[in-house]
Each structure stands twice: as C-alpha cells, then as structure tokens.
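1. Pasting the sequence and the predicted coordinates here, then a few questions.
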Amino acid sequence: MDKVRIDKWLWAARFFKTRSLAKQAVDGGKVHCDGHRVKPSKDITVGLTLRIRQGFDEKTVRVAALSDQRRGAPEAALLYEETPESIAERAEQAARRKAGMSAHLVSDHRPNKKERRQIHKFQRQQGEE
C-alpha cells in the first residue's frame, strides 16, 4: 500500500472514533497536510506532516506508516510520530489551562436556600453600584 485516503488513515490511526467524524474534521478545516487545508479524499503517503486539531489540543504528526484498517491502539500508535515541538506545546497549553482554572471556585454541591439568598443579595448589591 503506497497511499490511502486521509479520512480513512485518521480513523485507522485512532484520532477519530468514526470515519464520518474524521471526514467532518477534514471538511471543517481541523486537519492540514503540509500546511494546506485538504479534502477527505486526499491521498497521503509516508513522510507527510499533518496538523490535527482536536478540542483544545493541536497535534503535529509525521505519517510513519499507512493503514486503512482500524486495529488496536498499540498498532495504531505505530502509524505516526508526534513531533517533540508538538508534545512540548500541548504540555505548555495544558499547564496554562490548568493554571487558569485555579481562579474558578468549584463547589462540591448545589447552593442551598440560605446560600442562594446570599448570592442574590450580593448580586443586587453589585447591580446598585
């Protein structure tokens, strides 16, 4: 096998759970091949560089092998190599997101009647200022 469709490869490499999700991601511009936006029918070969955006994360991977069959995760991981820069960038962004979330107070329960009254009182006071 010397080339395979990009949506099929993304599905086989386990970046997306279904092939239709992989197709939607490619159509939506979340996947770039060598810096260019591509169509789901684009044939990829070994050595191409793909930039894949999934949620908050963006991975830059190099195609190491081709497959059009979905196999287990250990075998799927052999289909690509993530660049060291990509790994470092994702770790840095995750740390920034985690640090940003520390400012938010998260309660372990819903407010009870007394706490709700205090919240409403505080909001009224803020509105008067």
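-> Perfect, I can see it now.
2. okay, CA-based contacts and neighbour counts for the rest of this
-> Fine.
3. buried residues in the helix or strand hosting E85?
-> Element membership for E85, per DSSP states H and E: helix 84-101. For helix 84-101, burial by neighbour count (16 or more other C-alpha atoms under 10 Å) applies to S86, R90.
4. That helix packs against which elements?
-> When contacts are defined as 3 or more C-alpha pairs under 8 Å, 6 or more residues apart in numbering; DSSP states H and E, helix 84-101 packs onto strand 57-63.
5. Comparison target below:
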Amino acid sequence: MSEKDDGKVRLDKWLWAARFFKTRALAKAAIEGGKVHCKGERCKPSKEPKVGEELVIRAGFDERTVVIRALSAVRRGAPEAQQLYEETAESQARREKAAAMRKAGALGVETDGRPSKKQRRDLQRFRSDAQ
C-alpha cells in the first residue's frame, strides 16, 4: 500500500497491524463473528477506525478494551504495534483477574477422570428418569 492513503485504514487491517490477530483473514472473521465492538455496537471489517475511538476485542478467553492512539496499515514489530493503542486500566485488571482464576482452576470443572461403569449407568438412569 502506498504512503498516500490519506490516513484511512480498514478496521481489519488495523487490528492485524496492531497484532491482535495473526492474519487479516482472522481479523475479518472475528469482526464478522461479533468479537469486535466499537461504541458498544458490532462493526464491519471495512469500518475506518478513528483516533480516540474505543474498541472491545474478544480473542480466546481475553476481552480487551482499547483506545486507538494511532492508525497504521503496516504490520511492524510488537513494540511499535503497542503504540497504536492503549488498553484501559479496567480492562487490564479484568484480564489479570480472569487469568488468575483460570490458573487457580476456579472456572473449570475438575474431575477424577473418566466415570466408572457404575457411574455411567447411574448417569444413564438419571437422564432417562428425567425425560
């Protein structure tokens, strides 16, 4: 892309350049899947982000709220990509808390492995009685 792009860049390209997604195709799929919100609403991949806008980006277990600080259509190193946005303090705290809970195993169900034959029979009996 040439340098005379008038500061206009597509949202999917900006997300890729800011290193939220590995490819533009993944960025586009996330936007179309409703994983990226701008001003509380879903947006399109062709949306032109503006400096100062707030985006909510969900990827995996993480949900980040970022404010756009600069626009770029060129993917560069991670230190330069981090200068394109600023994550809010609430978002950082929320992500750290969720990561700590995941690490502690608070969100998942822990089992002792596969159910025994007796436990499977009890489960089948319970399910058939419920219907």
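-> It's in. Bear in mind that the values here come from a model prediction, so they are computed numbers and not experimental data.
6. quick revisit: residues in contact with the helix holding E85 of structure 1: which ones?
-> D57, E58, K59, T60, V61 (C-alpha atoms under 8 Å, 6 or more residues apart in numbering).
7. if I look at the second one, how far off is F15 of structure 1?
-> In this structure, E58 of structure 1 and F15 of structure 1 are 11 Å apart, going by C-alpha to C-alpha, to the nearest Å.
8. The residue positioned nearest the centre of structure 1: what's it in contact with?
-> The residue lying closest to the centre of structure 1 (C-alpha atoms, centre = their mean) is Q54, at 1.8 Å. Neighbour list for Q54 of structure 1: K30 [criterion: C-alpha under 8 Å, 6+ apart].
9. And for the aligned residue in structure 2 for R71 of structure 1, nearest residue in space, chain neighbours not counted?
-> Aligned by TM-score structural alignment, R71 of structure 1 pairs with R76 of structure 2. Counting by C-alpha to C-alpha, 6 or more residues apart in numbering, A17 is the residue found nearest to R76 of structure 2 once chain neighbours are left out, at 6.9 Å.
10. That neighbour -> structure 1?
-> Checking with TM-score structural alignment, A17 of structure 2 has A12 as its match.
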